[in-house]
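[1] pasting a predicted model and its sequence here:
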Amino acid sequence: MRDLAKLPKAHLHLHFTGSMRVATLRDLSQEHGVRVPAALLDDDPLRVPADERGWFRFQRLYDAARACVRSEADMRRLVDEAAADDAAEGSGRLEIQVDPTSYAPFVGGITPAVEIVLDAARSASAAHGVEVAVVVAASRTRHPLDARVLARLAARYAGDGPGEVVGFGLSNDERRGDTGEFAAAFGIARRAGLASVPHGGELLGPAHVREVVDALAPDRLGHGVRAGEDPALLAELVDAGVALEVCPASNVGLGVYADVAAVPLRTLVDAGAHVALGADDPLLFGSRLVDQYESARREHGFTDAGLADLARASIRASRASSGTRARLLAGVDDWLAAGDPDLSSPSHPPTG
């Protein structure tokens, strides 16, 4: 079996605060005199039920971690370390998601917050050899007008290279807010050339996926794993070319599935879906990018050829330039050919 940390891949579902190392959280909490729950520091992956009480606990922990990010230096550290961690795991492209609202009070507003993250992304890209682009995300728990403000801000920095905004997202509890009311914000982002990358179809089922698809016209769907419960809907997503950012560890951590083996990864891939594996919030779920590929190998029986196809799907679903995509795809072929030249063809069946 080939080393999955050397498999070139793109990482398309990673949240800014959730990317934080446990050691960094400990440092920042001590530096700022902020007490954090022991559950964030014990290296024990979060497991909560898939109900509102479970989400409340998850959100409370996430907010506690976010409260420790209180300066420009803190923000730059998170971006740099996220890039370093991704580079160590073979990621050649990271599209990290951030809602600047929470950090704005410490750095002078949402515009400086975004600019800090973008500048840090450029520096981290140069330092670690992984392209770091940014997805600006609104929250379902805030007013849709706030989302429009963020969409206009994101549009100012649109591009596909390191330190540029590539997409606009919608995150937080899927049970909150009216999806249709955020359509105007996504229209602003779309007209600026940004990818539509809302969350949907993790806590809620196929009906919610359809609601998000109809209202927000996603290019990629954050999670979307529950689409596997409706073959007709899944076929529509495949036909429309909507990629799914599947994060097995967080699906288990949030109680959607009992264990990683129950995540319908094989169902999605066998249906022809473009699946990009992601780590979501490693700080809480104790699992980074390579762990997702390892679970696909271990729990779902993906061969190295099948894992290579997952990596290819992540690269193709990214907003990287054609040159970056070509370089990373060639690297996947090289990774596979190093063990067996006959398996290097991109047409090899993704199921292995």
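    That came in fine, so what should we check first?

[2] only C-alpha atoms from now on, for both contacts and neighbour counts.
    Noted.

[3] look at Leu94 and tell me its secondary structure.
    strand (DSSP: H, G, I helix; E, B strand; the rest coil).

[4] contacting residues for it?
    Neighbouring residues of Leu94 by CA atoms under 8 Å, 6 or more residues apart in numbering: 10-12, 83, 86, 130-133.

[5] from Val79, how far off is it?
    Leu94 sits 10 Å away from Val79, going by CA to CA, to the nearest Å.

[6] equivalent analysis for Val256, please.
    29 Å.

[7] these two: which is more packed in?
    Neighbour count, other CA atoms under 10 Å: between Val256 and Val79, Val79 has more, with 27 against 21.

[8] do I have it right that the more buried one meets Ile116?
    No - applying CA atoms under 8 Å, one finds Val79 not in contact with Ile116, separated by 9.7 Å.

[9] could you say what helices and strands the longest helix anywhere in the chain packs with?
    Ranked by number of residues, the top helix in the chain under DSSP state H is helix 110-128. Packing partners of helix 110-128 (3 or more CA pairs under 8 Å, 6 or more residues apart in numbering; DSSP states H and E): helix 72-88, helix 104-107, strand 131-139.

[10] alongside the first one, take a look at this:
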Amino acid sequence: MTRPVEDLPKAHLHLHFTGSMRIATVRELAAAHGIRLPDALLTDWPPRLARATDERGWFRFQRLYDAARACVRGEEDMRRIVREAAEDDLAEGSRWLELQVDPTSYAPFVGGITPALEIVLDEARRVSAAGCIGVGIVVAASRMRHPLEARTLARLAARYAGEEAGDVVGFGLSNDERRGLVSDFAPAFAIARRAGLALVPHGGELLGAQSVMETLEHIDPDRIGHGVRCVEDPQVLDAVAEAGVTLEVCPGSNVALGVYAQPHEVPLRAIVEAGIPVALGADDPLLFGSRLTAQYAAARDLGFDDRGLAGLARASLQGSRMPSRLRKAALADLELWLQPAAVTPDTQPIRT
């Protein structure tokens, strides 16, 4: 029997703010603000992305992402994104969402990076108050900007650090891995570490195993966004396993960006068999056209049975910063998901 993955209790640890938007939402915001969208976000969705492992491919991806982000023009738009991300995750069985945001992108429309972050946090508290899903926030710096800006964001994140829904729970580093040196961002992560935040930088998707190793050495992360290319070097694979770092693997992203040509090439099984905890993530559903349950469906296609899928969900819950009471309840419900279906008179086998 295969159980429905949307009923599997899980945590979603790799979802970007702009990239979480529904395609209908970005179209509505564009119309409301008089913004012309590229055809790839109108009639040709989801976009066919070139290989982002080369410069031209990444430029196309970034251009579309920037076009979507330009449609977010104020507080109500920002609140809508948080609210809809939580609703969509809840519908897919998520008990906890860690939504990643760089407040710098939205600061010009709301009076600065502090008000931008406070709006996101306030809406995260509102949607979490309903009690069905908790939302924590990860503040993410960009590798495209100067490392001093990352320190500013780390100090801001530290001011709002906490352990409940609506708090900042982590600090990340995103965007093109080929830009900047990981070591240059280490001081920002040191600030976040002192505040008790989870350290969750990207690495090892556009670049190979060495990128993962440098992230381990310079940041000592709790999780790594992607990290799939650690399999290219057995020593790095072992180092990730020894460090106990959770990898946020996003199969849909890996294929859409051309890191792997086909879904069956994503090395999810090799990573799990190496003893590395994996939390599946959707990354940017707006551009990749697939949400969280699609990642679990992809894992099933790679040969993970229901118990294997439950193991991935368990790793996502344990690798999260969700409050312990919520984690305990979700883990208990996960075990119930694995239980055999009750046999009722209507489902009794016919005896011949």
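    The structure has been received and is ready for your questions. This is a predicted model, so every value here is computed, not measured.

[11] need the TM-score between these chains.
    The TM-score (TM-score structural alignment, normalised by the length of the first structure) is 0.95; 340 aligned residues with a CA RMSD of 1.2 Å.

[12] hang on, the earlier thing: ok, the contacts of Leu94 of the first structure in the second structure: which stay?
    Compared against the second structure with both residues aligned by TM-score structural alignment, their matches' CA atoms under 8 Å, those retain 10-12, 83, 86, 130-133.

[13] highest neighbour count among these?
    Highest neighbour count within those: Val132, with 34 neighbours (other CA under 10 Å).

[14] how about that residue, what's its partner in the second structure?
    Mapped onto the second structure by TM-score structural alignment, Val132 of the first structure lines up with Val135.

[15] mind listing what that match touches?
    Contact partners of Val135 of the second structure, counting by CA under 8 Å, 6+ apart, are 86, 96-99, 124-125, 127-128, 165-166.

[16] go again with 6 Å.
    96-98, 124, 165 (CA atoms under 6 Å, 6 or more residues apart in numbering).

[17] now distance to Leu29 of the second structure too, for those, in JSON lines please.
    Converted to JSON lines, the contacts of Val135 of the second structure look like this (distance: CA to CA, whole Å):
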{"residue": "Trp96", "distance to Leu29 of the second structure": "26"}
{"residue": "Leu97", "distance to Leu29 of the second structure": "23"}
{"residue": "Glu98", "distance to Leu29 of the second structure": "24"}
{"residue": "Ala124", "distance to Leu29 of the second structure": "20"}
{"residue": "Ala165", "distance to Leu29 of the second structure": "27"}
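
[18] now, which of those sits nearest Arg56 of the second structure?
    Glu98 (30.2 Å; CA to CA).

[19] roughly how far apart are the aligned partner of that closest one in the first structure and Gly129 of the first structure?
    Using TM-score structural alignment, the partner of Glu98 of the second structure in the first structure is Glu95. Distance, Glu95 of the first structure to Gly129 of the first structure, using CA to CA: 14 Å.

[20] of those two, who's got more company?
    Glu95 (29 against 16).

[21] tell me which two of the contacts of Val135 of the second structure sit farthest apart.
    Greatest spatial distance among those (CA to CA): Trp96 and Ala124, at 11.1 Å.

[22] pull the contacting residues for Ala209 of the second structure.
    By CA under 6 Å, 6+ apart, Ala209 of the second structure lies in contact with 229-230, 232.
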